[in-house]
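Chemist: Sharing a sequence plus its predicted fold:
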Amino acid sequence: MAEKTRRRLEFGDGGKAGELFGPHNRNLHRIRKLSGVDISSRGSTLTLSADDERQLENVTRLLVQLYELVKKGRELDDTDIDQGWRTVARDESGEVPEAVGSQVFKVSRKRSVQAKSPGQREYLEAIGSADMIFGIGPAGTGKTYLAVAMAVAAMQEKRVKRLVLTRPAVEAGERLGFLPGDMVEKVNPYLRPLYDALHDMLDFATVQEMIQSGRIEVAPLAFMRGRTLNDAFIILDEAQNTTPEQMKMFLTRLGFNSKAVITGDVTQIDLPGRAPSGLVNAANVLEGVEGIRFVRFQEGDVIRHPLVGRIVRAYEQDERKQQET
């Protein structure tokens, strides 16, 4: 059996080294699980050993770059470790700070957000610079969550007066009259992911007060017809389930001093009868139009549980096999 290659790394600042290693060496255990490289610590010194010298080099680069983030004040979490590992394992010149981004957006007293992937960094930059942004990609990439976060930040900073959340109620065919309750109660089940994001950033009582005062509005897409939305941050979620006619109607609701973010996953279209998707159509029609930004997330941008990324990858492989047969 070939002898393992060993390497020692010394991190001089004991306090910062502890932040790099994590509580009870949690970060080191996670890196070991991802890479297969044995890591042992003694004080601020690490000893690495592995059969694969390339993996040893990748882990060394990851640890050194994460340490630079820690010295700049970054509090590492599992997502930083996972995304950093993907970066160095995929690209010999990949830089972890580039992968996870560095700008922190203060959303509220309760929450700050920061890009965790190249796609998220591009998305946040696009929301900051354009009036209309399309975020297209698989589940778990943060499309909806980050859009709500930036909307809340815009309201807190008084850059807009209200937040409008809308989503096509495909399961009810946009015909909500037969459902019990008022309009908000009828559409609430379809807007639950948006509410979840809101409650993660603001206190429950604050959200309820803002809804009652009209500063936060929830409405099914069908209720957007005929309106002009000024001084608003507007989010259309699950946009793959709009028809081209609905999408055109929504996009032309944009008023003065307003911003619209449209999110969706074109692999999860639930329209009946194989009707064409308004999101797919808009991506073809509006590409290159000034003032509109398209951000396309990839599997590597998936930030939820690592299993989600593997599920997405498995489905993509299955789709390719079906196309080849």
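Modeler: That came through fine.
Chemist: CA atoms for contacts and neighbours, from now on please.
Modeler: Fine.
Chemist: In contact with the one residue sitting closest to the centre of the chain: list those residues for me.
Modeler: For the chain, G142 is the residue whose C-alpha lies nearest the centre (Cα atoms, centre = their mean; 1.6 Å). Going by Cα atoms under 8 Å, 6 or more residues apart in numbering, G142 touches Q120, V302, I303.
Chemist: 10 Å - rerun?
Modeler: 115-117, 119-120, 123, 135, 148, 263, 297, 301-304 (Cα atoms under 10 Å, 6 or more residues apart in numbering).
Chemist: just the buried members of those residues?
Modeler: Using 16 or more other Cα atoms under 10 Å as the burial test, the contacts of G142 include 115-117, 119-120, 123, 135, 148, 263, 297, 301-303 as buried.
Chemist: Would you mind putting these into CSV with distance to V37 alongside?
Modeler: As requested, the buried ones among the contacts of G142 are arranged in CSV below (distance: Cα to Cα, whole Å):
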residue, distance to V37
A115, 27
K116, 24
S117, 24
G119, 28
Q120, 29
Y123, 34
G135, 36
V148, 39
T263, 39
F297, 30
D301, 24
V302, 24
I303, 23
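Chemist: Keep only those of those that are in helices.
Modeler: Among the buried ones among the contacts of G142, the residues falling in helices (DSSP state H) are G119, Q120, Y123, V148.
Chemist: Pretty sure the third one sits against I262.
Modeler: So the one you mean is Y123. No: between Y123 and I262 there is no contact under Cα atoms under 10 Å: 11.5 Å.
Chemist: Now the common contact residues for these two.
Modeler: By Cα under 10 Å, 6+ apart, the residues touching both Y123 and I262 are I133, F134, G135, I136, K143, A147, F294.
Chemist: Spatially, which two of these are the most separated?
Modeler: A147 and F294 (13.7 Å; Cα to Cα).
Chemist: on that earlier part again, among the ones in helices among the buried ones among the contacts of G142, which two are most distant?
Modeler: Taking Cα to Cα, no two of these sit farther apart than G119 and V148, at 16.5 Å.
Chemist: where along the stretch 1-150 of the chain do the strands fall?
Modeler: 5-10, 38-42, 45-50, 104-106, 112-114, 132-136 (DSSP state E, counting those that start in this stretch).
Chemist: and here's the other structure:
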Amino acid sequence: MTLDQPTQELVLEFPDNRLLIDLCGPYDSHLTAIESALEVQIVRRGNVLAVMGDEGAQKRAGDVLNALYLRLETGKDVEPADVDRELRMGQSEQGTGSRQGDQLEMAVGNRIEIKTRKKLVEPRTDAQKAYVQSLFDNEMAFGIGPAGTGKTYLAVAVGVSMFISGHVDRIILCRPAVEAGERLGFLPGTQEEKVDPYMQPLYDALNDFLPGKQLAKLKEEKTIEIAPLAFMRGRTLSRAFVVLDEAQNATTMQMKMFLTRLGEGSRMVITGDRTQIDLPRGVASGLWDAERLLKSIPNISFNYFTSKDVVRHPLVAAIIEAYEADTEST
């Protein structure tokens, strides 16, 4: 789609004007995001976009614009998250293929798409991409890093994908029921109602991937379970996709108990943030011990995220970096 490349600008032609409008975004918001991230200027002239700036930045902007246009040509929408993903992802994404049957597809180039009932989910950073790949490739995977990096969200998406494609028979999501620095007191209601506030982030993720009625039916049938970590004791979890969220708040004994629940045909994902331990003073985090003891075991992967992988509001990454810098200085 490149017509010319003088030293001052890179000129790109996009033949379908309707798709070009979607590529530019509402009030050219997608172009503005690319300009801001890459420090280039993009000017529209009819069905042509001219990119001005540093030669390397011009080329990167051209790659992003062409990839987004190709996405539109395949019938998909381009949202701000898609622009963000193209800007974040590495530039060496080539080749096509598939793994694990129809669970995981590689659509545009070598990009991973996770199919759920309600939406396609695509990793937005290289670390997220490697993490999702490891969830399909390994029977047990750890995702360790700060809040907002998609550890739990992507794990639940993969679990739903493997469930609807028949590779597992059920999904089990659990968390340690540990209060985050405040006392919640004696909550009224049934056992499920008492623990629901702790489990809400897992419900939020599931609601993104499954229609409400189907999710309610699957929960009623116990095909999808959301429960505190303590409820896992004594069980053998076969043909299940099991996620332990907030694993930094599991004790060493709880972590050992959970990891040894793994049954035939199951997958386990353990996510946590080592900077947000809410256990009582003097109680060791089981996530630390698991990381130390299990790194050399085959079919167990460890995946790490940093503030650069935060995909929430940009201020979240800045806040995390500020706290990290203060910790290092003290």
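Modeler: Right, received. Where do you want to start? It should be emphasised that the depicted structure is a prediction, and the values quoted were computed from it without experimental measurement.
Chemist: Could you look over the strands of the stretch 1-150 of structure 1 and pick the most buried one?
Modeler: Most buried of the strands of the stretch 1-150 of structure 1 by mean neighbour count (mean count of other Cα atoms under 10 Å) is strand 132-136; its value is a mean of 24.
Chemist: Look up the average distance of it to its aligned counterpart in structure 2.
Modeler: Here strand 132-136 of structure 1, set against structure 2 after superposition, deviates by a mean of 0.7 Å using mean Cα distance after the TM-score superposition for structure 1.
Chemist: and if you look at stretch 307-316 of structure 1?
Modeler: Averaged out, stretch 307-316 of structure 1 is 1.5 Å away (mean Cα distance after the TM-score superposition for structure 1).
Chemist: gap between that stretch and the chain center?
Modeler: Here stretch 307-316 of structure 1 is found 16 Å from its chain centre; the criterion is Cα atoms, centre = their mean, to the nearest Å.
Chemist: against structure 2, where does it fall?
Modeler: Stretch 307-316 of structure 1 corresponds to residues 315-324 in structure 2, going by TM-score structural alignment.
Chemist: can you map out the helices along structure 2?
Modeler: Going by DSSP H, structure 2 shows helices at 17-24, 29-38, 55-73, 80-88, 126-137, 151-164, 191-209, 212-220, 252-259, 286-294, 314-329.
Chemist: For the aligned partner of G286 of structure 2 in structure 1, which non-adjacent residue is spatially closest?
Modeler: Matched by TM-score structural alignment, G286 of structure 2 corresponds to G278 in structure 1. Using Cα to Cα, 6 or more residues apart in numbering and skipping residues adjacent in sequence, the residue nearest G278 of structure 1 is P244, 3.7 Å away.
Chemist: still on that earlier bit, with respect to E68 of structure 1, which of the strands of the stretch 1-150 of structure 1 lies nearest?
Modeler: strand 5-10 (13.3 Å).
Chemist: Need the residues that contact that closest one.
Modeler: With Cα under 10 Å, 6+ apart as the criterion, strand 5-10 of structure 1 contacts 17, 37-53, 56-57, 60, 63-64.
Chemist: my read: I127 of structure 1 touches T263, true?
Modeler: No: taking contacts as Cα under 10 Å, I127 of structure 1 lies outside contact range of T263: 12.0 Å.
Chemist: what do those two both touch?
Modeler: In contact with both I127 of structure 1 and T263: I133, F134, G135, A147, V295, using Cα under 10 Å, 6+ apart.
Chemist: before we move on, the earlier item: and the residue nearest to G278 of structure 1, what's its match in structure 2?
Modeler: Under TM-score structural alignment, P244 of structure 1 pairs with T252 in structure 2.
Chemist: ditto for V107 of structure 1
Modeler: Using TM-score structural alignment, V107 of structure 1 lines up with T116 in structure 2.
Chemist: wait, isn't that match in contact with F163?
Modeler: Yes: using Cα under 10 Å, T116 of structure 2 makes contact with F163 at a distance of 9.2 Å.
Chemist: Give me the more crowded residue out of these two.
Modeler: Neighbour totals were compared for T116 of structure 2 and F163, and T116 leads with 24 against 21 (other Cα atoms under 10 Å).
Chemist: Please list all residues in contact with the more buried one.
Modeler: Applying Cα under 10 Å, 6+ apart, the residues near T116 of structure 2 are 103, 156-165, 206, 208-211.
Chemist: ok, so of those, who is nearest E328 of structure 2?
Modeler: Nearest member of those to E328 of structure 2, counting by Cα to Cα, is V156, at 32.7 Å.
Chemist: That closest one maps to what in structure 1?
Modeler: Match for V156 of structure 2 (TM-score structural alignment): V148.
Chemist: Next one: its match from V266 of structure 1, what distance?
Modeler: 20 Å (Cα to Cα, to the nearest Å).
Chemist: Equivalent analysis for F223 of structure 1, please.
Modeler: Here F223 of structure 1 is placed at a distance of 23 Å from V266 of structure 1 (Cα to Cα).
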